[in-house]
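# Got a sequence here, can you build the structure:
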Amino acid sequence: MNFRQLPQVDAVAVPADAFLLDVREDDEWAAGHAEGALHIPIGQVVARFGELTEAVGDDRTVHVVCRVGGRSAQVTQYLIAQGLDAVNVDGGMLAWEAAGRPLVHGPGTRSDAPYVL
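Below is the predicted model of the structure:
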């Protein structure tokens, strides 16, 4: 399966109650992320796969997001190969922010308002 064949969804179309997996790095996550998302940086996805499957439960789609869509496409491809129902969030967190979707930031950030790094 190549990236053009991956299931994708626009950020604006992600359901409010969707399971969202954010695969960005710690500093990107801290600057701004979707509330309720699970954060597992791309380099840790394989090692933390059990944690992900436990968190997602049965019969839920994993919406995978990064900054613009490249890293999340790789993770989406991996998750599908492992038998999970996964979809790439097209345009990533930049599209999420542009669509007016809410953001929160982590503790210790220097900015008053969350933003996409």
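# Going by C-alpha atoms from here, please, whenever you check contacts or count neighbours.
OK.
# buried ones in the lengthiest helix in the chain?
Criterion DSSP state H: the longest helix present in the chain is helix 70-81. Using 16 or more other Cα atoms under 10 Å as the burial criterion, the residues of helix 70-81 that qualify are 70-77, 79-80.
# Please give the structure of this sequence too, so both can be compared:
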Amino acid sequence: MSEQPTTTVSEVADDAVIIDVREANEWAAGHAPNAVHIPLGDLPSRLADLPDTDAGTVAVTCRSGGRSSRAVAWLTQQGYDVANLDGGMKAWESAGKPLEGEGTPHVL
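Modelled structure (predicted):
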């Protein structure tokens, strides 16, 4: 079994397109500016909504990395070029990366 592809916050540009698999309330609290919101449970039915991966590996995120790890495992099996964002949105926020949303960042 091969090791799952991962990426760190420092390797992802502030304006990168990423896949955010958190729930709607988490998304509203704060997300990366160019993230595509597809909750983990909706992923199989929303493959058409995934960003184009021809440009390279796309990071997948959740709150801390657990759900995105499951998403990356499944998406990789489907042939997508994705990597788990190590530490998730908690690491994104801690690194001072930009956030958009309706809530305050500390509720991530």
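# re the thing from before, if we only consider the buried residues of helix 70-81 of structure 1, which is nearest to Asp26 of structure 1?
Arg71 (14.2 Å; Cα to Cα).
# ok, the counterpart of that closest one in structure 2 - contacts?
In structure 2, Arg71 of structure 1 lines up with Arg67, judged by TM-score structural alignment. Residues near Arg67 of structure 2 by Cα atoms under 8 Å, 6 or more residues apart in numbering: 21-22, 40, 61.
# The longest helix of structure 1 against structure 2, how far on average?
Here the mean offset of helix 70-81 of structure 1 against structure 2 after fitting is 0.5 Å, by mean Cα distance after the TM-score superposition for structure 1.
# can you pull the contacts of Arg67 of structure 1?
Arg67 of structure 1 makes contacts with 24, 91-94, 116-117, as judged by Cα under 8 Å, 6+ apart.
# Compare the residues you listed and tell me which has the most neighbours.
Counting neighbours by other Cα atoms under 10 Å, Met93 leads those with 27 neighbours.
# For that one, give its distance to Ala81 of structure 1.
Applying Cα to Cα, to the nearest Å, the value for Met93 of structure 1 to Ala81 of structure 1 is 24 Å.
# All set now, cheers.
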